[in-house]
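Peer 1: Okay, predicted coordinates and the sequence, questions at the end:
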Amino acid sequence: MTRAEPAASIAAEATPGSDFRRRLLDAMAEAVRERSYRETTVADVVRNARTSRRTFYEHFDSKQDCFIALLAERNSETIQQIYDAVDAGAPWRTQVRQAIEAWIGASQQDPTITLAWIRDIPALGEAARQVQHDAGEAFINLIQSLTATPGFEAPGLHPLTRQMATILYGGYRELIAFTVEQGRDISEIIDVAVDTAIALVGPRYEPPR
């Protein structure tokens, strides 16, 4: 079985645009790092991008629209990094670690934005909920795809069902957020995340009769 390729984009907002669009997305990320999303204003974004309000509104309808576009892009990039990091020909336990290390590594690149994605997006209305839903679907599909290769077809292994993949996605997401909020290094959760995935996928322990 071959591994499915990731979707080209989680949402339309993640599609690369003009140089100004790129500058505005980067400026939004900078403003969120400096002030948090709630405190960020369009003026902050425009100042960081060294452009005008007119240019901002040529690319985005609102501060929220720009923020959602940034998060959609980051999630697409994270999923691609995970796919790229996993060697489908490696032993299955190695593949599990490769995937989780790539996920944590992507989260570490910009932990403030990672936390903003988890904590701020649920309160931003229908458009944000759609992006959140699409991101969840993409991560769940990713997890199932990564465990649907020949390396995971050995006797006794259990390729993840959708429900199991959903539990892993939600649990890892919350654990990452909690660790960032505590001001701790996200890499410290790698081993427990790997052990959890291996426990779900690996052979079940059956006590002797």
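Peer 2: That came through, no problem. Numbers count the residues shown, from 1 in each chain.
Peer 1: only C-alpha atoms for contact and neighbour calcs from this point on.
Peer 2: Will do.
Peer 1: Nearest to the spatial middle of the protein, which residue is it?
Peer 2: The C-alpha lying nearest the average C-alpha coordinate of the chain belongs to residue 75 (CA atoms, centre = their mean; 4.2 Å).
Peer 1: how much space between the nearest residue to residue 111 once chain neighbours are set aside and residue 109?
Peer 2: Nearest residue to residue 111, sequence neighbours excluded (CA to CA, 6 or more residues apart in numbering): residue 180, at 6.7 Å. According to CA to CA, to the nearest Å, residue 180 stands 12 Å off from residue 109.
Peer 1: One more: residue 201?
Peer 2: Residue 201 is 28 Å from residue 109, by CA to CA.
Peer 1: Who has more neighbours out of these two?
Peer 2: residue 201 (21 against 10; other CA atoms under 10 Å).
Peer 1: For the residue lying closest to residue 28 once chain neighbours are set aside, pull up the helix or strand it's in.
Peer 2: Distances taken as CA to CA, 6+ apart place residue 45 nearest to residue 28, at 5.2 Å, with adjacent residues excluded. Here residue 45 sits within helix 42-49, counting by DSSP states H and E.
Peer 1: Buried ones in that helix, by neighbour count?
Peer 2: 42, 44, 45, 46, 48, 49 (16 or more other CA atoms under 10 Å).
Peer 1: That helix packs against which elements?
Peer 2: Where contact means 3 or more CA pairs under 8 Å, 6 or more residues apart in numbering; DSSP states H and E, helix 42-49 is packed against helix 19-35, helix 53-59.
Peer 1: which one of those lies closest to residue 159?
Peer 2: Closest of these to residue 159 is helix 19-35, at 36.6 Å (criterion: CA to CA).
Peer 1: Name the residues that touch that closest one?
Peer 2: 16, 37, 39-40, 44-46, 48-49, 55-56, 59, 66-67, 69-70, 112-113 (CA atoms under 8 Å, 6 or more residues apart in numbering).
Peer 1: next, the one to line up against it:
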Amino acid sequence: MSDFRQRLLDGLEASIAEQGYAKTTVAEIVRRARTSRRTFYEHFTSRDECFVALLTEANADQIQQIRAAVDPAAPWQKQVRQAIEAWIASAEARSALMLSWIRDVPALGSAARGLQRDALDHFIDMVDALSDSAEFRSAGIGPVPRRRIVMLLGGLRELTAITVEEGGRLSDVTDEAVEASIALVGFRDQSDALACS
């Protein structure tokens, strides 16, 4: 990635943190990046395209942090806690960007559909990989159904947004997020259990 492109992404993130995405302009991004509008348009066709690039990068970083935090040899509940704690640490480090992702992206319409789909697919792939360990298998868990992963992600995102909007700290909701995630991931369809008995 070119130095100018990274500076533009950093400029956008700094502006979002200070005044939100809605009030951020290309002029503000280039001012913070200490470059020109011409340079901006050499890398991005629009502010929205720059935003999508920033969020794509942030999503990849978050998933990498979560994967790195989980010990596949730990008991499965501990792995869930490690993943949620990494999620929260990542979200806290970039809380304004996380809130903007949740609240501003839907307004982008078709420009962000690919981003949302790709982010969800990457999150699902990560949960599939993390739950494909001996600890999960020995507990009779996995693969976690796609719809359940979608509910898990949606719940975590909304909890993140509400907590940030209310001025709370994400670390204050860690235990509740872990308990809910364990319940979702560890849930086994009772009709299957009854059929096997």
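Peer 2: All right, it came through fine. None of these values were measured; they are calculated from a predicted model.
Peer 1: The residue nearest to the centre of the first structure contacts residue 133, correct?
Peer 2: No. The criterion here is CA atoms under 8 Å, and residue 75 of the first structure misses it with residue 133 at 11.8 Å.
Peer 1: Counterpart of residue 82 of the second structure over in the first structure?
Peer 2: Mapped onto the first structure by TM-score structural alignment, residue 82 of the second structure lines up with residue 98.
Peer 1: Could you do residue 42 of the second structure as well?
Peer 2: Aligning on TM-score structural alignment places residue 42 of the second structure opposite residue 58 in the first structure.
Peer 1: could you pull out the helices for the first structure?
Peer 2: 19-35, 42-49, 53-59, 63-85, 92-109, 111-120, 126-146, 162-181, 190-201 (DSSP state H).
Peer 1: of these, which approaches residue 154 of the first structure most closely?
Peer 2: Here helix 92-109 is closest among the helices of the first structure (CA to CA), at 9.2 Å.
Peer 1: Centre of the chain to that closest one, how far?
Peer 2: Counting by CA atoms, centre = their mean, to the nearest Å, helix 92-109 of the first structure is centred 12 Å from the centre of its parent chain.
Peer 1: ok, now stretch 160-169 of the first structure?
Peer 2: Distance of stretch 160-169 of the first structure from its chain centroid, counting by CA atoms, centre = their mean, is 15 Å.
Peer 1: Report the buried residues of that stretch.
Peer 2: 160, 164, 165, 166, 168, 169.
Peer 1: These into CSV, with extra columns for distance to residue 206 of the first structure?
Peer 2: Shown next, in CSV, are these (distance: CA to CA, whole Å):
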residue, distance to residue 206 of the first structure
160, 19
164, 20
165, 23
166, 25
168, 23
169, 27
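Peer 1: ok, so of those, who is nearest residue 128 of the first structure?
Peer 2: Lowest distance from residue 128 of the first structure to these (CA to CA) belongs to residue 169, with 18.3 Å.
Peer 1: That closest one maps to what in the second structure?
Peer 2: Checking TM-score structural alignment: residue 169 of the first structure goes with residue 153.
Peer 1: For its match, give me its contacts.
Peer 2: Residue 153 of the second structure neighbours (CA under 8 Å, 6+ apart): residue 123.
Peer 1: ok so, going back, for the helix holding residue 45 of the first structure, give me the average deviation versus the second structure.
Peer 2: Comparison of helix 42-49 of the first structure with the second structure after fitting gives an average deviation of 0.5 Å (mean CA distance after the TM-score superposition for the first structure).
Peer 1: now swap in stretch 134-141 of the first structure and tell me
Peer 2: Mean deviation of stretch 134-141 of the first structure relative to the second structure after superposition (mean CA distance after the TM-score superposition for the first structure): 1.2 Å.
Peer 1: Please compute how far that stretch lies from its chain's middle.
Peer 2: On CA atoms, centre = their mean, the centre of stretch 134-141 of the first structure falls 9 Å from the chain's centre.
Peer 1: The second structure: which residue goes with residue 135 of the first structure?
Peer 2: For residue 135 of the first structure, the aligned position in the second structure is occupied by residue 119, per TM-score structural alignment.
Peer 1: What count of nearby residues applies to its match?
Peer 2: By the criterion of other CA under 10 Å, residue 119 of the second structure has 17 neighbours.
Peer 1: any idea what sits nearest it, other than its immediate chain neighbours?
Peer 2: In space, and not counting its chain neighbours, residue 119 of the second structure is closest to residue 59: 6.6 Å by CA to CA, 6+ apart.
Peer 1: Return the residue of the first structure aligned against the one you found.
Peer 2: Residue 59 of the second structure maps onto residue 75 in the first structure, by TM-score structural alignment.
Peer 1: pretty sure residue 184 of the second structure contacts residue 152?
Peer 2: Yes. Between residue 184 of the second structure and residue 152 there is a contact under CA under 8 Å: 7.1 Å.
Peer 1: Are there residues contacting both of the two? Which ones?
Peer 2: The contact sets of residue 184 of the second structure and residue 152 do not overlap (CA under 8 Å, 6+ apart).
Peer 1: before we move on, the earlier item: what's the closest of the buried residues of helix 42-49 of the first structure to residue 124 of the first structure?
Peer 2: Closest approach between the buried residues of helix 42-49 of the first structure and residue 124 of the first structure, by CA to CA: residue 42, at 16.0 Å.
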